[in-house]
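A.B. asks: Sequence and computational prediction follow.
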Amino acid sequence: MKLFNCTHCKQVVYFENDHCERCDFPLGFEAAQQQVVALEQREAQTYAAYNQPNGATYAYCANHAENACNWLVPAGSPEPLCQACVLNRTIPKLSEPEHIARWQKLEVAKHRLVFSLLQLGLPIVSKTENAETGLAFDFLADEQKPQGEKVLTGHDNGLITINIKEADDVEREMARKNMDEVYRTVLGHFRHEVGHYYWDRLIDNTPHLAEYRHLFGDERADYAEALKVHYDQGPPADWNQHYISAYATTHSWEDWAETWAHYLHIVDTLQTASAFGLRVRPQVSEVEDHLTAQITEDPYQMESIEELMKQWLPLSLALNSLNRSMGLPDVYPFVVPPAVIEKLGFIHKVCRQAGHRQG
């Protein structure tokens, strides 16, 4: 994630801010520029970027009214939703206050996901534009299903379903323990599920498929049977030498989606570290080179996975150590073996090529 500032007073602001805490100017995210901008009101519900009297005019996304979005749309646009919110097919019932709070948390994660996809230059097409190859989200509560049925978080031909209870910290922690997972976050769900979508878009029926099968395995293996075997027998004993997580061992598709999610974890966190100009240099008697890093380069622009990983190892070590000092779990409780770095390198290459085609 980039570091943003109020374009009126230069105060550092968060990606989600819709006003500046220092000067109180309204703020909005302008997706074409990928920047948060301070706004001056022109007419009712119409704004222009600060100090741009002849510039474009904007309105807030319609979901701003529910405190669920701070993105901008062109003033007078027939589409009242921004590039991120137009991907929603179903949202929870807003007559339920608990639903509103959970939906707002989901939108924070989804907007961060879409920002990462914009940074990668990947195609973002809604199912409204293309029902067959587009992307859409259903945010559902169990109450919206027939009695006794549960909403299952997952992906089906571009439709990503998220159970809104994942936005409840207690519910999510209970699920994490029940599933014996070391990591479970709302943003992690989005990153994993959208990985399935981009497998369809970037790998299936492309020249990348042969290399994919070499690294991740044959996706033609029966998925339902693979799931049954995984839950009956668990992962192989040596799974951590070849996979980023135990769940990645389930099936080729899950290995891809898990590794894809970690790729987004890594590049987004490194971009934040780069924006802050972080330097990691442990003050121990004999510091090895692989534990030091000066994180100044945007990871989305790095050409090789080796460059990324040279910075990720010391940064993740520092982040985990800081969390332990606060009595919190590790930020990144994973070990990345060479086999997974090779898979990450493949994803990095595929994304860079797809992004360049879009550029």
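C.D. replies: Cool, the structure landed. In this text the structure is predicted, and so the values were computed from the model without any measurement. Residues are numbered from 1 along each chain as shown.
A.B. asks: going forward, measure contacts and count neighbours with C-alpha atoms only.
C.D. replies: Fine.
A.B. asks: Please list all residues in contact with the closest residue to Ser321 other than its chain neighbours.
C.D. replies: Among residues not flanking Ser321 along the chain, Asp330 sits closest, at 7.5 Å (C-alpha to C-alpha, 6 or more residues apart in numbering). By C-alpha atoms under 8 Å, 6 or more residues apart in numbering, the contact set of Asp330 is Leu319, Asn320, Ser321, Asn323, Arg324.
A.B. asks: ok, residues contacting stretch 214-228?
C.D. replies: Applying C-alpha under 8 Å, 6+ apart, the set of residues contacting stretch 214-228 from outside is Arg213, Thr250, His251, Ser252, Trp253, Asp255, Trp256, Glu342, Lys343.
A.B. asks: try 6 Å
C.D. replies: The contact list for stretch 214-228, computed with C-alpha atoms under 6 Å, 6 or more residues apart in numbering, reads Thr250, Ser252.
A.B. asks: Comparison target, given below:
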Amino acid sequence: MQLFECQNCRQTLHFENRFCGRCGHRLGYVAARQALVALQARDGAWCPIDRPREAYRFCANAGHDVCNWLVASGDPHAFCEACRHNRMIPDLSVAGNLERWRRIEAAKHRLFYSLIQFRLPLATRAEHPEGLIIDMIADPDDPTAERVLTGHASGLITINIAEADDAERESRRAGMGELYRTVLGHFRHEVGHYYWDRLVRDGPPEMLERFRALFGDEREDYAAALNRHYDQGPPPDWRDRCISAYATAHPWEDFAETWAHYLHIVDTLGTANAFGLGLRPQVAQAHELATRIDFDAYKADNVDALVEAWLPLTLAVNSLNRSMGLPDLYPFVLSAPVITKLGFVHDLVASAQRAGRGGTGTFSPDGSLVR
């Protein structure tokens, strides 16, 4: 994530800010520019002070204070590039649901920041029969009814809003023996399934062949594979081959977990670059741990450049967390096979960017990426 600053007073801003804390200017995010801009009201519209001839209105969800993204005045959409993918939102008449929705939207907008930065193809359900749509819903009141499962199916991402409650999410993480569980992590994982359909299944045959060589044959019975995973657990050597225990359940899950970690790595390195971070450890083997993160991770030439910066950074941040008595920020090991899988994701993203000719790609009605 890049750093932002107020164009009026140069105060450092966060991606989620609605107002500048120093000068009080109203702020809005312009996705096309990847810019958080200070605004002035003019003739019923909002105009960036650095481009006063441009006119915007806020996303309709700004009325609930869950979105700070802008929509161009001439755009027929009521919602921004992120919110127009919503299909269902929580019942706001239920106490606490508005705050849960805000937390989920904060994570979802960070997801879309990355997807737009990568120039990955995005389509709504109105634009494509398997376009990306999102349901954010709660478990039913009836305790005997089926619970809402966070997951993906044919372009639909479902998020159980209970994941927005820290205590509930931590309970689920511990109960499932997971090392890491966040709302943003859920979004990154589930959108990995979406892009597997779009870029691997519907991509060139050689991409599917390469996928199967690395991750396995996705034609394996999915339900049976998950039942086996939950009954027997992961194989004892899973760390040698996969980024997480859950990744061993099925090739689809291995890919989605790897995709999520690729987004974790790239966006965190992007933040480190924005802060100008560098490491010069005061140990004998400092040369192996020294690094300066001075490149745009979203435009890295290869996965090796990402990994070479990521490994020293995670050692440093994990050590900082331990100094605060906290768990490791990144409690995972990147084995050689995992790095190779991350390289597949990197190449897949680069291929989609090339197919989109440098812009946000689209899909044709038959599901293929427009080239």
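C.D. replies: Received, thanks. Please read all numbers here as calculations on a predicted model, not as lab measurements.
A.B. asks: any idea how far Tyr58 of structure 1 is from the residue nearest to Ser321 of structure 1?
C.D. replies: Separation of Asp330 of structure 1 from Tyr58 of structure 1 (C-alpha to C-alpha, to the nearest Å): 41 Å.
A.B. asks: Check Trp199 of structure 1 too.
C.D. replies: Plainly put, Trp199 of structure 1 is 34 Å away from Tyr58 of structure 1 if you go by C-alpha to C-alpha.
A.B. asks: between the two, who's got more neighbours?
C.D. replies: Tyr58 (24 against 17; other C-alpha atoms under 10 Å).
A.B. asks: residues in contact with the residue of structure 2 sitting at the aligned position of the more buried one?
C.D. replies: Mapped onto structure 2 by TM-score structural alignment, Tyr58 of structure 1 lines up with Tyr56. By C-alpha under 6 Å, 6+ apart, Tyr56 of structure 2 lies in contact with Ala45, Trp46, Val71, Ala72, Ser73.
A.B. asks: and the second one, what does it touch?
C.D. replies: So the one you mean is Trp46 of structure 2. Residues near Trp46 of structure 2 by C-alpha under 6 Å, 6+ apart: Leu39, Gln40, Ala55, Tyr56, Arg57.
A.B. asks: Helices along structure 2, start to end?
C.D. replies: Under the criterion DSSP state H, structure 2 contains helices at 97-117, 166-175, 183-195, 205-215, 222-232, 251-274, 286-289, 303-323, 336-355.
A.B. asks: With mean neighbour count and distance to Gln34 of structure 2 as extra columns, can I get those in JSON lines?
C.D. replies: JSON lines is the format used below for the helices of structure 2 (neighbours: other C-alpha atoms under 10 Å; distance: least, C-alpha to C-alpha, whole Å):
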{"stretch": "helix 97-117", "mean neighbour count": "19", "distance to Gln34 of structure 2": "8"}
{"stretch": "helix 166-175", "mean neighbour count": "13", "distance to Gln34 of structure 2": "29"}
{"stretch": "helix 183-195", "mean neighbour count": "23", "distance to Gln34 of structure 2": "19"}
{"stretch": "helix 205-215", "mean neighbour count": "15", "distance to Gln34 of structure 2": "30"}
{"stretch": "helix 222-232", "mean neighbour count": "13", "distance to Gln34 of structure 2": "38"}
{"stretch": "helix 251-274", "mean neighbour count": "22", "distance to Gln34 of structure 2": "13"}
{"stretch": "helix 286-289", "mean neighbour count": "14", "distance to Gln34 of structure 2": "32"}
{"stretch": "helix 303-323", "mean neighbour count": "17", "distance to Gln34 of structure 2": "22"}
{"stretch": "helix 336-355", "mean neighbour count": "19", "distance to Gln34 of structure 2": "17"}
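A.B. asks: Turn these into a markdown table, columns for distance to Arg239 of structure 2.
C.D. replies: Below are the helices of structure 2 laid out as a markdown table (distance: least, C-alpha to C-alpha, whole Å):
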| stretch | distance to Arg239 of structure 2 |
| --- | --- |
| helix 97-117 | 27 |
| helix 166-175 | 19 |
| helix 183-195 | 19 |
| helix 205-215 | 14 |
| helix 222-232 | 15 |
| helix 251-274 | 12 |
| helix 286-289 | 22 |
| helix 303-323 | 16 |
| helix 336-355 | 9 |
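A.B. asks: related to what we said a few turns ago, name the nearest of the contacts of Asp330 of structure 1 relative to Arg172 of structure 1.
C.D. replies: Comparing these against Arg172 of structure 1 with C-alpha to C-alpha places Asn323 closest, at 19.8 Å.
A.B. asks: Please say which position in structure 1 Lys341 of structure 2 maps to.
C.D. replies: In structure 1, the residue paired with Lys341 of structure 2 is Lys343, using TM-score structural alignment.
A.B. asks: For Gln34 of structure 1, see how far away the residue nearest to that match when sequence neighbours are not counted is.
C.D. replies: Distances taken as C-alpha to C-alpha, 6+ apart put Leu215 closest to Lys343 of structure 1, at 6.4 Å, once the chain neighbours are dropped. From Leu215 of structure 1 over to Gln34 of structure 1 the distance is 34 Å, taken as C-alpha to C-alpha.
A.B. asks: do the same with Ile295 of structure 1
C.D. replies: According to C-alpha to C-alpha, Ile295 of structure 1 and Gln34 of structure 1 sit 21 Å apart.
A.B. asks: Pick out whichever of the two has more residues nearby.
C.D. replies: A direct count of neighbours by other C-alpha under 10 Å for Ile295 of structure 1 and Gln34 places Ile295 higher, at 24 against 13.
A.B. asks: equivalent range in structure 1 for stretch 307-315 of structure 2?
C.D. replies: The aligned range for stretch 307-315 of structure 2 is 309-317, by TM-score structural alignment.
A.B. asks: Right, I'll leave it there.
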